[in-house]
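S.K.: Pasting a predicted model and its sequence here:
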Amino acid sequence: MKYTISQAAEKMGVAASALRYYDKEGLLPFMEKKPAGTRVFSEKDLQRLNMINCMKSSGMPIKDIRKYFDLCREGDRTLSERLEMFLERKEIVRRQIEELDSVMDTIERKIRYYHEAIEAGTEAIHDNGMLADA
């Protein structure tokens, strides 16, 4: 099946401008273009876009995503290098998750604080030096 840029963008949950940017950055080198320059997306392009979205969501810079796809085109001799890229990315994401877990702990603590204060009708029940807006 073939998709227009707006159909592909909707299917991927991104703006059409993001797809144009990915194309401009060389992340979609095999994407078909009609003689007038209209982009046509295939199922394979959508699979690549899924990978791009995953990598971007992990915080990977566009230059590294481009490098990954360049390595893919080079074939099997780059398997170890591609694995290393994902091992590094996994470690970065693991640290991000730890940081977000800490943030979540603080948010949950503040939610308990306010539930207790609302139930008591006052923040005065928390006379432990913890400021309401801290």
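M.R.: Sure, I can see it. This structure is a prediction, so every number in the text was calculated from the model and none was measured.
S.K.: C-alpha from now on. contacts and neighbour counts both.
M.R.: Fine.
S.K.: Just list what the helix or strand hosting residue 88 packs against, helices and strands only.
M.R.: Assigned by DSSP states H and E, residue 88 falls within helix 79-120. Contacts defined by 3 or more C-alpha pairs under 8 Å, 6 or more residues apart in numbering; DSSP states H and E place helix 79-120 against helix 62-74.
S.K.: tilt between the helix it packs on and helix 79-120?
M.R.: Counting by axes from the mean of the first three to the mean of the last three C-alpha atoms, to 10 degrees, helix 62-74 lies at 140 degrees to helix 79-120.
S.K.: May I see the buried residues of helix 62-74?
M.R.: In terms of neighbour count (16 or more other C-alpha atoms under 10 Å), helix 62-74 has its buried residues at 62, 65-66, 68-69, 71.
S.K.: Okay, one more to line up with it:
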Amino acid sequence: MMIAEVSEKLDISQDTLRYYERIGLLPRVNRNQSGIRDYSEEDCRWIEFIKCMRSAGLPIDVLIEYVRLFQQGDETMEARKEILIEQRKQLLKRMEDMQETLERLEYKIASYEEKVVKAEQTLKKPEEV
């Protein structure tokens, strides 16, 4: 699959795909006889994994380390698992923080809505009440 197809299919820019490959985040993509990148299904699964992990907030350097370990083979499974466990812990903390922020926002919105209702009632003419 050519880079344009992958870009469209996975909703990721071609520049980002090239960047990920250049920094070692995406394992080296095979090229056809003309030197054009030819993405396999395996490459697409890696891209989906990277997108998922990035959207969860994993830093690029952590993902690069994960890919490097993966490329070293099965003897690095425990190290890869530890990376994912640590990142899960950090994600859960961010989710807790976001939940607290959401609750605070909900409280403030409700407070403003209550004040708006009171202000509208105060502004009504006596014959309207």
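M.R.: Noted; the coordinates are in hand. As the structure is a prediction and not an experimental result, all values here were calculated from the model.
S.K.: rewinding a little: chain center to the helix holding residue 88 of the first structure, what's the gap?
M.R.: Relative to its parent chain, helix 79-120 of the first structure has a centroid offset of 15 Å by C-alpha atoms, centre = their mean, to the nearest Å.
S.K.: once aligned to the second structure, how far is it on average?
M.R.: Its matched residues in the second structure lie on average 0.9 Å from helix 79-120 of the first structure after superposition (mean C-alpha distance after the TM-score superposition for the first structure).
S.K.: which residues of the second structure does that helix align to?
M.R.: Mapped onto the second structure using TM-score structural alignment, helix 79-120 of the first structure spans residues 77-118.
S.K.: Any idea how many residues pack against the counterpart of residue 8 of the second structure in the first structure?
M.R.: Taking TM-score structural alignment, the alignment pairs residue 8 of the second structure with residue 10 from the first structure. Neighbours of residue 10 of the first structure under the rule other C-alpha atoms under 10 Å: 12.
S.K.: repeat for the one 4 residues further on
M.R.: Neighbours of residue 14 of the first structure under the rule other C-alpha under 10 Å: 14.
S.K.: Just say helix, strand or coil for it.
M.R.: What DSSP: H, G, I helix; E, B strand; the rest coil gives for residue 14 of the first structure is coil.
S.K.: Alright, calling it a day.
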